[in-house]
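*Asks:* Give the three-dimensional model of this entry:
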Amino acid sequence: MWLPGNTGVYLPQDDTALLIDAMLLAPIPRGARVLDIGTGSGALARAAADCGAAEVTALDVSWRALAAAFVNTRLSGRRVRLRHGDIRKCLPGRHFDVVLANPPYVPCGRGAPGRHSPARAWDAGPDGRAVLDPLCDRAPGLLSPKGMMLMVHSTLCDPEKTLVRLRDGGLKAAVVARARCPFGPVMSSRADWLERAGLIEPGQRDEELVVIRADRTR
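*Replies:* Have a look, this model is predicted:
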């Protein structure tokens, strides 16, 4: 059961499902400490708890999202620690066995969304990497020895840049899952701009999603 869409919180879609499938295949070690970055509705946090994680921390910059995550995880009987903040600044000194991330990655031609705008859940600058790059830089410091991160985003954001940035941080990184999906409401609403920006082909109305796994090997 999930709170209805009129809460203004990004609800689980194809990217969430792809990331959960990758998490189940990984899998999460029983008793792991898990961090869900940009938890939104709490779908990933709940799935991690269902998989036997000993501790799940759900992080988001939106108080509204955290309220939704609280309700959705409690409805399932799962206890999740909720944290408000930006991953670029919070959780200093904390390390996790598994980090899950479905960050904002949709390219946009306008400025950063306001604090109370639902678009904070998806808008990520002209190339879609406004959150991806800082997250890649922070990843090595978030992972415990032998820890792993699973992150989903669109190929419109250039997965190779993600892989290079993670590897430059000393992590082993690879694409572990792919899926071609039709545009959802957000991508459909800006398809004309994406065409003008050269990010999609004329008439293209689908995108490829990827899950990238990054491992700290020591």
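*Asks:* From here on, just use CA atoms for contacts and neighbour counts.
*Replies:* OK.
*Asks:* just checking, what packs against the helix or strand harbouring residue 21?
*Replies:* Using DSSP states H and E, the element containing residue 21 is helix 14-25. When contacts are defined as 3 or more CA pairs under 8 Å, 6 or more residues apart in numbering; DSSP states H and E, helix 14-25 packs onto helix 43-50, strand 143-154, strand 172-182, strand 206-215.
*Asks:* residues in contact with the following helix or strand past it?
*Replies:* Per DSSP H and E, the first helix or strand lying C-terminal to helix 14-25 is strand 33-37. Strand 33-37 is contacted by residues 44-45, 48, 53-60, 87, 96-103 when judged by CA atoms under 8 Å, 6 or more residues apart in numbering.
*Asks:* One more sequence to fold, the one below, so I can look at both together:
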Amino acid sequence: MPQHDSYLLVRTLQLTGLAHRARALDLCTGSGVVAVAAAEFGADSVMAYDICPRAVRCARTNARTAGVEVSVRQGSWRGALDCAPFDLVTANPPYVPSPGIGHPIPAAGGPERSWNGGVNGRVVLDPLCQSATSLLRRGGTMLLVQSALADPLRSVGILRESGLAVQIAAVRSIPFGPVLWACSGWLEETGRIGRGCRTEQILVIRADKL
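*Replies:* This next block holds a predicted model:
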């Protein structure tokens, strides 16, 4: 089921009008909700990637149900580099800081690879930001959603260092979901959140290749 971050990304996509006539790519597509939205918002073509076979099946089904054409591929987002460049790249990668061994996360949090971003939440974010300029054609845009817990300023810095123009396109505060609730004690112990904090800020970062 799509979460708040996916809907924030869809809303940003709608408000910017970036999908219109675009060759679009959706990374870590999950249910495919963002890829389907890109097609509905007028993209000329939409490609989507996810490493999880179940997510790929789900995204394909949702695209068929919506009556739109989305080419959904199983594999790491790195496979999309062979198909670049794109006018539009949307991404909702795993970004939740995770304590790892000794701090089990309940099944209610969903498949771990869909949210686990490593101890700092940046296992996928760092290489994805470093590759953004290679994924985009000149004039293209990436919309990347992540948590404030995963150091968005680092994402902004990496994207700018690669020559992209960067801004924060959207921000929203949301209550903790099952994963962050399960991690909340560890997040407090390590100073990542204040005592008793149970809200998370999510952001959409926009990066333009001028």
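*Asks:* How close are the two chains, by TM-score?
*Replies:* TM-score of the superposed chains, computed with TM-score structural alignment, normalised by the length of structure 2, equals 0.93; 203 aligned residues with a CA RMSD of 1.5 Å.
*Asks:* and the counterpart of residue 111 of structure 2 in structure 1, how many neighbours?
*Replies:* Mapped onto structure 1 by TM-score structural alignment, residue 111 of structure 2 lines up with residue 118. When counting by other CA atoms under 10 Å, one arrives at 17 neighbours for residue 118 of structure 1.
*Asks:* Quick check: the gap between residue 118 of structure 1 and residue 73 of structure 1.
*Replies:* 21 Å (CA to CA, to the nearest Å).
*Asks:* what do you get for residue 117 of structure 1?
*Replies:* 23 Å.
*Asks:* So which of the two has more stuff around it?
*Replies:* Higher neighbour count among residue 117 of structure 1 and residue 73: residue 73, with 22 against 11, using other CA under 10 Å.
*Asks:* SS state for the more buried one?
*Replies:* helix (DSSP: H, G, I helix; E, B strand; the rest coil).
*Asks:* dump the residue contacts of the equivalent of it over in structure 2.
*Replies:* The alignment partner of residue 73 of structure 1 in structure 2, by TM-score structural alignment, is residue 63. By CA under 8 Å, 6+ apart, residue 63 of structure 2 lies in contact with 32, 36, 69-70.
*Asks:* hmm, try it at 7 Å
*Replies:* 36, 69-70 (CA atoms under 7 Å, 6 or more residues apart in numbering).
*Asks:* middle-most residue in structure 1, spatially?
*Replies:* residue 102 (1.0 Å; CA atoms, centre = their mean).
*Asks:* now for that residue: what does it line up with in structure 2?
*Replies:* Residue 102 of structure 1 maps onto residue 92 in structure 2, by TM-score structural alignment.
*Asks:* Setting aside sequence neighbours, what's the nearest residue to its match?
*Replies:* residue 145 (5.4 Å; CA to CA, 6 or more residues apart in numbering).
*Asks:* quick one: that neighbour from residue 194 of structure 2, how far?
*Replies:* 23 Å.
*Asks:* Mind checking which of these two has more residues around it?
*Replies:* residue 145 (27 against 12).
*Asks:* So what does the more buried one match up with in structure 1?
*Replies:* Aligned counterpart of residue 145 of structure 2 in structure 1: residue 152 (TM-score structural alignment).
*Asks:* residues touching residue 87 of structure 2, list them.
*Replies:* 22-24, 136-137, 140-141.
*Asks:* ok, now with 6 Å
*Replies:* The contact partners of residue 87 of structure 2, by CA atoms under 6 Å, 6 or more residues apart in numbering, come to 22-23, 137, 140.
*Asks:* Adding distance to residue 178 of structure 2 and neighbour count, write these out as JSON lines.
*Replies:* Formatted as JSON lines, the contacts of residue 87 of structure 2 follow (distance: CA to CA, whole Å; neighbours: other CA atoms under 10 Å):
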{"residue": "22", "distance to residue 178 of structure 2": "35", "neighbour count": "21"}
{"residue": "23", "distance to residue 178 of structure 2": "35", "neighbour count": "22"}
{"residue": "137", "distance to residue 178 of structure 2": "38", "neighbour count": "18"}
{"residue": "140", "distance to residue 178 of structure 2": "35", "neighbour count": "22"}
